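Peer 1: got a structure for you, letters missing:
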């Protein structure tokens, strides 16, 4: 039995505590409260005093692509130094670079992504994987959450083989602490029939699903009118010129619902192009959305309508996306940017919950990670800032820039996986 103590303790589901403590017994949180009170009621507990530090749940990065963690290096090696002018230009750049990268380099990139994530206090991820052999990096990783195998395309025979190979991987269940799932890439990179088939596959196999949805105006135009840069530039570039479907005349969310994809509450990444009606659809189906504000800002695709989403009752989480469209894999960096990006639409308390409790919940870790209260697992991170705030200003302080560098320890299953001393 151990009593972990710190100057400030932030449970997320309850008000922050000054001189708080976490009592852990048999690997689970047994009590949370003032240090003095818990020390009196549990005199036999071994005390671990972190001193002038802030103790709170780990970050949960609900949408990322860790296999692209060397993307900036690859782009430089290949002379791809010009910033793409549009969303579709960026997609084309990603395609060019991925086609030239030796497959075995994805493993090293994913390993680096895991290291960077842990160093930033992240304990859970929603990781999208396109090069399936790289999953080996997760086998020895302490990260929790979900690993989604990505699929896309229009060739029925190829699609059948991909789902067969994913089915084999699901049978193996060898990806460390991560639950395996499926990620149909987006509504514009799968035929309507394959979109339905992929989600039906996930449903039959009883695995979670994730999809990029409503990320750009180009996607919205493609689904509403059947034209624009996706139809006229992207499709011809990848050999799909003859595959442009008739315009469904739907918003991305309505299109997904029409094809039965919202029935099992998939994890939706981005949600920038979402109407108020769409937000109500998502709330009605209890479908969560992962916001990736730094990626959206970098690619110039707009700002997610968080006021509409929150008003409708949609569960929101945070993600970094990949280093193909972001500067770091730190959810602390994402949180501080989001506080400025969304202004009064998202306060600090809501953002901290999105980055911890909500992220853990949408990754299937509700009751295990994301908050500090009795019954939860022993998972927390520790910050050692140069100067501590007051209890009253703690939430605002945590939303400021620079917190990522202050992560001193990350405890997962009761063990400090950073081992910084």
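Peer 2: Noted; the coordinates are in hand. This one's a predicted model, so the numbers in the text were calculated from it and none came from an experiment. Residues are numbered from 1 along each chain as shown.
Peer 1: from here on, contacts and neighbour counts on C-alpha atoms
Peer 2: Fine.
Peer 1: Just the element for residue 210, please.
Peer 2: In this structure, residue 210 sits in strand 210-213 according to DSSP states H and E.
Peer 1: Only the buried residues of that strand, if you could.
Peer 2: Residues 210-213 are the ones in strand 210-213 that count as buried (16 or more other C-alpha atoms under 10 Å).
Peer 1: Tell me which two of those sit farthest apart.
Peer 2: Greatest spacing in the buried residues of strand 210-213, by C-alpha to C-alpha: 210 and 213 (9.3 Å).
Peer 1: C-terminal to the strand holding residue 210, what's the next element?
Peer 2: Criterion used, DSSP H and E; the element after strand 210-213 is helix 217-225.
Peer 1: In three-state terms, how would the residue nearest the centre of the chain be classified?
Peer 2: Per C-alpha atoms, centre = their mean, the C-alpha nearest to the average position across the chain is that of residue 62, at 1.8 Å. Three-state assignment for residue 62 (DSSP: H, G, I helix; E, B strand; the rest coil): strand.
Peer 1: Included below, for side-by-side comparison, is a second structure:
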């Protein structure tokens, strides 16, 4: 924590300096200077989300994962068109910005619609169009076509594009239990050729991957054997991992997106967070989809990650305030294999969040110890304390309201789409 500090942002939207005011470089006369009373943080990183599912929020909320997917989610998603997905993603991006989440790692269909929504709202996203082989979504053209479409998109627009490189493209194989091994092998090859991330669900529930465990030992071992772990990989959930699985992930450098809220609601289990961190696995925090969580508030995940780590280990010191906050910022960036977001450091994108400390959560304001401020921030504050947000140095949230879109219009468009899907 730095007190009486400044963040300088260059013309490209990157941080040129972050440090004490007395050490800051001289600025040219006329340079815009904004005084932010309170705290500045790096933008939070939501490492695993299906944000267009804001439209499905509340549907089948009392079912276990596999029944929920097959009986509720996939039938509803078969009705979604590109404009519906755009409406759902706009609402999700807006919801995240209002809680200080500047980057989300999205796995969903119609990636172009997701990208359009993200750019319109002004946030940042790693977009992994979903690849899945299930009769419920067969009209999407099969996994081979889905993979070809992603590869063609990357080859056309590049791995990253948009103002401030707001969009990164990735591959989104849904899971080992919804795709044949051949599909995973091909995806791994295509991703490595392009330096792209592979974002996939791994060991979320105890009974989802029975066949894979019988044939390969586990999903991490399957991914290793197929060569998928030779590239950039983000494993979402990672609840049911044994010591050998953790070792395989650690040796490969794969990241894990820990989703404690969704895992708890769906009774999927509690991931072995402390063991993953001790093994050196990069771990970020994710909300999962807003129809299984049911929100996109990463502050809740910070608290739940800390509480579940302490509860599962019986150790009240298992995950401290600083470690929990780092998992939502720098940890999320590392899990995504990114070194240009997640921290307020020179050279990184200026994704910055202004937190108002004039709030009962900060009982002493900032006139107290660093330890107490961090404790207040993690355990008492939340999305309601976020006032302003910048992405690549651009103001995208001011006094809690978006600057690039009208909140009422975004909410109404999403409401209309959700009612049509429900009907």
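Peer 2: Okay, I see it. It should be emphasised that the depicted structure is a prediction, and the values quoted were computed from it without experimental measurement.
Peer 1: Mind checking the TM-score on these two?
Peer 2: For this chain pair, the superposition-based TM-score is 0.82 by TM-score structural alignment, normalised by the length of structure 1; 374 aligned residues with a C-alpha RMSD of 2.5 Å.
Peer 1: quick one: the strand holding residue 210 of structure 1 to structure 2 mean distance?
Peer 2: Following superposition, strand 210-213 of structure 1 is found to deviate from structure 2 by 0.5 Å on average (mean C-alpha distance after the TM-score superposition for structure 1).
Peer 1: can you give me the helices for the stretch 201-350 of structure 1?
Peer 2: Applying DSSP state H, counting those that start in this stretch to the stretch 201-350 of structure 1 gives helices spanning 217-225, 229, 235-237, 252-258, 276-284, 293-299, 306-312, 331-341, 348-353.
Peer 1: Spatially, what comes nearest to the aligned residue in structure 2 for residue 151 of structure 1 if we skip its sequence neighbours?
Peer 2: Using TM-score structural alignment, the partner of residue 151 of structure 1 in structure 2 is residue 131. Among residues not flanking residue 131 of structure 2 along the chain, residue 173 sits closest, at 4.5 Å (C-alpha to C-alpha, 6 or more residues apart in numbering).
Peer 1: Please identify the residue in structure 1 that aligns with the one you found.
Peer 2: By TM-score structural alignment, residue 173 of structure 2 lines up with residue 184.
Peer 1: what about its match, how many neighbours?
Peer 2: A total of 24 residues lie near residue 184 of structure 1 under the criterion other C-alpha atoms under 10 Å.
Peer 1: One more: residue 182 of structure 2?
Peer 2: 11.
Peer 1: Just the element for it, please.
Peer 2: Residue 182 of structure 2 belongs to helix 181-194 when assigned by DSSP H and E.
Peer 1: Could you check how far the residue nearest to residue 339 of structure 2 when sequence neighbours are not counted is from residue 324 of structure 2?
Peer 2: Excluding the flanking residues, the one nearest residue 339 of structure 2 by C-alpha to C-alpha, 6+ apart is residue 333, at 6.5 Å. As judged by C-alpha to C-alpha, to the nearest Å, residue 333 of structure 2 and residue 324 of structure 2 stand 14 Å apart.
Peer 1: Wait, the match of residue 151 of structure 1 touches residue 143, no?
Peer 2: Yes: because the distance of 5.7 Å satisfies C-alpha atoms under 8 Å, residue 131 of structure 2 is recorded as touching residue 143.
Peer 1: Those two: who's more crowded?
Peer 2: For the pair residue 131 of structure 2 and residue 143, the greater number of neighbours falls to residue 131 (28 against 21), based on other C-alpha under 10 Å.
Peer 1: dump the residue contacts of the more buried one.
Peer 2: 143, 146-147, 171-174 (C-alpha atoms under 8 Å, 6 or more residues apart in numbering).
Peer 1: which one's the longest helix in structure 1?
Peer 2: helix 156-172 (DSSP state H).
Peer 1: Would you mind listing the residues in contact with residue 418 of structure 2?
Peer 2: Counting by C-alpha under 8 Å, 6+ apart, residue 418 of structure 2 makes contact with 55-56.
Peer 1: Kindly state which residue of structure 1 is aligned to residue 387 of structure 2.
Peer 2: Under the alignment by TM-score structural alignment, residue 387 of structure 2 pairs with residue 408 in structure 1.
Peer 1: From residue 120 of structure 1, how far off is its match?
Peer 2: Taking C-alpha to C-alpha, one finds residue 408 of structure 1 at 9 Å from residue 120 of structure 1.
Peer 1: what do you get for residue 141 of structure 1?
Peer 2: 15 Å.
Peer 1: higher neighbour count, these two?
Peer 2: Applying other C-alpha under 10 Å to residue 141 of structure 1 and residue 120 shows that residue 120 carries more neighbours, namely 26 against 17.
Peer 1: Need the three-state assignment for the closest residue to residue 5 of structure 1 other than its chain neighbours.
Peer 2: Nearest non-adjacent residue to residue 5 of structure 1, counting by C-alpha to C-alpha, 6+ apart: residue 21, 4.3 Å away. Assigned with three-state DSSP, residue 21 of structure 1 falls in the strand class.
Peer 1: Same question for residue 24 of structure 1.
Peer 2: Strictly by three-state DSSP, residue 24 of structure 1 counts as strand.
Peer 1: Over in structure 2, tell me which residue corresponds to it.
Peer 2: Residue correspondence to structure 2 (TM-score structural alignment): residue 24 of structure 1 is matched to residue 9.
Peer 1: my read: its match touches residue 390, true?
Peer 2: No: using C-alpha under 8 Å, residue 9 of structure 2 is not in contact with residue 390, being 10.6 Å away.
Peer 1: Need the residues touching each of those two.
Peer 2: The contact lists of residue 9 of structure 2 and residue 390 share residue 350, where a contact means C-alpha under 8 Å, 6+ apart.
Peer 1: These two: which is more packed in?
Peer 2: Under the criterion of other C-alpha under 10 Å, the comparison of residue 9 of structure 2 against residue 390 puts residue 390 first, with 24 against 20.
Peer 1: that's a helix at the more buried one, yeah?
Peer 2: No: applying three-state DSSP, one finds residue 390 of structure 2 to be strand, outside a helix.
Peer 1: is it true that it touches residue 400?
Peer 2: No: counting by C-alpha under 8 Å, residue 390 of structure 2 stays clear of residue 400, with 11.9 Å between them.
Peer 1: rewinding a little: what are the buried residues along the helix holding residue 182 of structure 2?
Peer 2: Neighbour count says helix 181-194 of structure 2 has 181, 183-192 buried, by 16+ other C-alpha under 10 Å.
Peer 1: I'd like those residues laid out as CSV, including distance to residue 111 of structure 2.
Peer 2: Listed next are the buried residues of helix 181-194 of structure 2 as CSV, based on distance: C-alpha to C-alpha, whole Å:
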residue, distance to residue 111 of structure 2
181, 23
183, 19
184, 19
185, 22
186, 20
187, 16
188, 19
189, 20
190, 17
191, 16
192, 20
